[in-house]
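**Student:** Sharing a model prediction with you, sequence too.
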Amino acid sequence: MNDTASAMKLKALLTEELEKRFPDNLDVSRFELENEWRHHFEHGDQELADALLEDEALLSKFTDAFLENINHLSTASSITLELEQMLMGICTEMSEA
């Protein structure tokens, strides 16, 4: 799977989860997803996208954390900080495995 295809597949999965979990707040959630997507995946983090798609447990953990952050944090800057910390943790776990 090429980089663009894996990243787009991952984005589609996250968007689907947003629609299921936050139907009343979907516009805000989609806005935050787009912001974070650009920040983390449009700038070369394709290796993480590939790894998430190959490991169902890791994808589930990532999706839960991603969506919890979007749902509970009030500002884009705090969401970005939390997601950066979460992504660093996931990358650390992947490198230790």
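**Tutor:** All right, it came through fine. Numbers count the residues shown, from 1 in each chain.
**Student:** rest of the way, CA atoms for contacts and neighbours
**Tutor:** Fine.
**Student:** what's the helix or strand hosting residue 15 in contact with?
**Tutor:** Per DSSP states H and E, residue 15 falls inside helix 3-21. The contact list for helix 3-21, computed with C-alpha atoms under 8 Å, 6 or more residues apart in numbering, reads 26, 29-30, 33, 37, 41, 46-47, 49-50, 52-53, 63, 67.
**Student:** Quick check: the two most widely separated of these?
**Tutor:** Using C-alpha to C-alpha, the two most remote members of the contacts of helix 3-21 are 26 and 47, lying 27.8 Å apart.
**Student:** what about versus this one:
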Amino acid sequence: MSRRRRNAESGPAATNAAVFGEVLRHFREAAGLTQEELSNKIPCDRSQVARVEAGTRVPQESFAKQCDELLRTGGAAAAMGADRLVPGGAASGLVRAAGGDGCEGPRCP
């Protein structure tokens, strides 16, 4: 059985994946987690988190939901799941739309 890879190399998927990656990195850093720590909690390989954050891998919906629960994104990650990514949007606008600055981790004021 072959596994189909879902990469975002060009076109709208690339833009969507880049926006999701930017939002994911924001929430992960706000939670005070490294890529390795987040990958251990999901669980997945650290390189998958790195590729999603870099915008070169379109996240599966299950990955987005796990990130939403672990990082307490207020629904931002799940709302941006693989089939619902917003083309060309700014990550900062999505973070604000999700209910604030997303800062709920140990490093937040």
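**Tutor:** Received it, and whenever you're ready, just let me know what you need. This one's a predicted model, so the numbers in the text were calculated from it and none came from an experiment.
**Student:** List the TM-score for the superposed pair.
**Tutor:** In this superposition the chains share a TM-score of 0.34, using TM-score structural alignment, normalised by the length of structure 1; 69 aligned residues with a C-alpha RMSD of 4.9 Å.
**Student:** before we move on, back to that, may I see the buried residues of the helix holding residue 15 of structure 1?
**Tutor:** For helix 3-21 of structure 1, burial by neighbour count (16 or more other C-alpha atoms under 10 Å) applies to 6, 7, 10, 11, 14, 15, 18.
**Student:** Quick check: buried residues in whichever helix or strand comes after that helix?
**Tutor:** Counting by DSSP H and E, the next helix or strand C-terminal to helix 3-21 of structure 1 is helix 26-40. Buried positions in helix 26-40 of structure 1, judged by neighbour count with 16+ other C-alpha under 10 Å: 29, 30, 32, 33, 36, 37, 40.
**Student:** ok and helix 26-40 of structure 1 relative to helix 3-21, angle-wise?
**Tutor:** Relative orientation of helix 26-40 of structure 1 and helix 3-21, computed by axes from the mean of the first three to the mean of the last three C-alpha atoms, to 10 degrees: 150 degrees.
**Student:** Now do the same contact list for the residue most central in space within structure 1.
**Tutor:** Centroid-nearest residue in structure 1: residue 66, 5.1 Å away (criterion: C-alpha atoms, centre = their mean). Residues counted as contacts of residue 66 of structure 1 (C-alpha under 8 Å, 6+ apart) are residue 83.
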